[in-house]
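**Q** Dropping a prediction and its sequence here:
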Amino acid sequence: MKKLLITSLIVITAHFTLAQKSIGISYLGLGSNDAIHLTSLAGAASYSGESYYGVQLDYLAPINQVLSFETGIGYRHHELLQHPNVPPNMDTAPNDVNASILTIPVGVRVNFLKYLFINPGLILNADLGSSGNVSGQTGVGFNLGVGLQYEFASGLGVYVNPYTAMHSTLSLSSENYPERITESGLKIGVTFKIK
């Protein structure tokens, strides 16, 4: 058993060392965002998304012809409106809420039909601060996307990746009923092959 484990580790290490990896940069946005509770709460404020954007450094390492390991580090900025639930004759004007999140995606890219891929994964989130009353987003979230990619002979690649994500699905917030920020939009990026 020990020999099998050591042999497997050597093969995997050699594969990742010899495989042609890619680094890239991407822009995320052009979609919608929201902040939601996973349980229904009577009397709680509600939220509506105004806009969001993100930038991300990407790293891809092929596992085989179909699968690639996908990770990176990114930044997301969300602008939301908080709609207070107050009694009649009180100010019901919405409040502006902003949230900034550091993200580390960890997932796989499943390539098929030469130019298409699916990329499910987890997102490790660190809340960088917010203005307004929205829960901290530190925790583990998820994302799921379907994309179209094209790689040139030079090693340069481009892709478009419609996706949806929820930050802090498993929240580390001390609140009993934290809000989770969601986003659905486009990830547009370029990649470069490295050795």
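**A** Nice, thanks for sending it over. Numbers count the residues shown, from 1 in each chain.
**Q** Please make it C-alpha for all contacts and neighbour counts, starting now.
**A** Will do.
**Q** I'd say residue 100 and residue 76 touch.
**A** Yes: with contact defined as CA atoms under 8 Å, residue 100 reaches residue 76; the gap is 5.7 Å.
**Q** Residue 3: what secondary structure?
**A** Secondary structure, DSSP: H, G, I helix; E, B strand; the rest coil: residue 3 is helix.
**Q** take a look at this one as well, against the first:
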Amino acid sequence: MQNKLLYSILLTVVTVSTQLETSLYAQVHNKGRYSIDLSTTPLSSVNIGPLKSLIGSQGNISKNYISGLVRGTYKHTERWSFSVGLGYSSQKVTTTFPVIYPDIEQKQYFTDLHIWEVPLEARLRFLKYFYASAGPMIHFQQQSNSYVDKQNGLGINIGVGTRIPLSQTIAVSLAPHYKLYSLIPFHSGKYYDRIQTVGVEIGVSFSLPIH
């Protein structure tokens, strides 16, 4: 009888210890695995037009480009992480038509472009604080535009960056990147207008505790 009681107590202690060890390992292993990233692109250069240069075609100049992005990131390993986001950008576009006759005034039109995008991204960490990133993005133009082809399609985003932790839960990042919109446009055309952006993204990341 005593042996059975001792065996039951020992079995209970071993079971509880195993469960506690598994729970503690999961907490340590998953800590900081998920994060929310907020970023903006204050510095950028934007080009709008066909990928092939056309003589005598209209010219588009972008000004006042501003963008913001929120990402949800999953750290798969110490080197690899994956994210999905929702971004928005706004810019003012000046469209200038070529002069056909010298006595006719050159025409200009001013429009706004508002684009929503859903980027998917993979990151590879190297050295200690640096990473390379790449991935596709689906994007939609909020309204029609008579002078720039509507930017609905599939694009790409490529970049490198640095991510520096300030604490166990907060980190800041700085990332130069290149974006090409409408790599595969939903509306086809021989000389389809595509937006190309070279910019520097700054952001802050908040780790989410997982237990």
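**A** Cool, got the structure. Quick caveat, the model's predicted, so the values are computed rather than measured.
**Q** Superposed, what's their TM-score?
**A** Here the TM-score for the pair of chains, by TM-score structural alignment, normalised by the length of structure 1, is 0.84; 180 aligned residues with a CA RMSD of 2.0 Å.
**Q** show me what contacts the closest residue to residue 84 of structure 2 other than its chain neighbours?
**A** Sequence neighbours aside, residue 120 is the residue nearest to residue 84 of structure 2 in space, at 4.7 Å (criterion: CA to CA, 6 or more residues apart in numbering). When contacts are counted by CA atoms under 8 Å, 6 or more residues apart in numbering, residue 120 of structure 2 touches 82, 83, 84, 85, 135, 136, 137.
**Q** 6 Å instead, please
**A** Shown in contact with residue 120 of structure 2 (CA atoms under 6 Å, 6 or more residues apart in numbering): 83, 84, 135, 136, 137.
**Q** what's the matching residue for it over in structure 1?
**A** Matched by TM-score structural alignment, residue 120 of structure 2 corresponds to residue 106 in structure 1.
**Q** aligned partner of residue 37 of structure 2 in structure 1?
**A** Checking TM-score structural alignment: residue 37 of structure 2 goes with residue 24.
**Q** Tell me where structure 2 has helices.
**A** For structure 2, the helices defined by DSSP state H cover 2-30.
**Q** for it, what's the longest strand?
**A** Using DSSP state E, we find that the single longest strand of structure 2 is strand 108-126.
**Q** Run the chain-centre distance for that strand.
**A** Distance of strand 108-126 of structure 2 from the chain centroid (CA atoms, centre = their mean, to the nearest Å) equals 8 Å.
**Q** and what of stretch 24-37 of structure 1?
**A** On CA atoms, centre = their mean, the centre of stretch 24-37 of structure 1 falls 8 Å from that of its chain.
**Q** Other residues contacting it?
**A** By CA under 6 Å, 6+ apart, stretch 24-37 of structure 1 touches 47-49, 52-58, 179-192.
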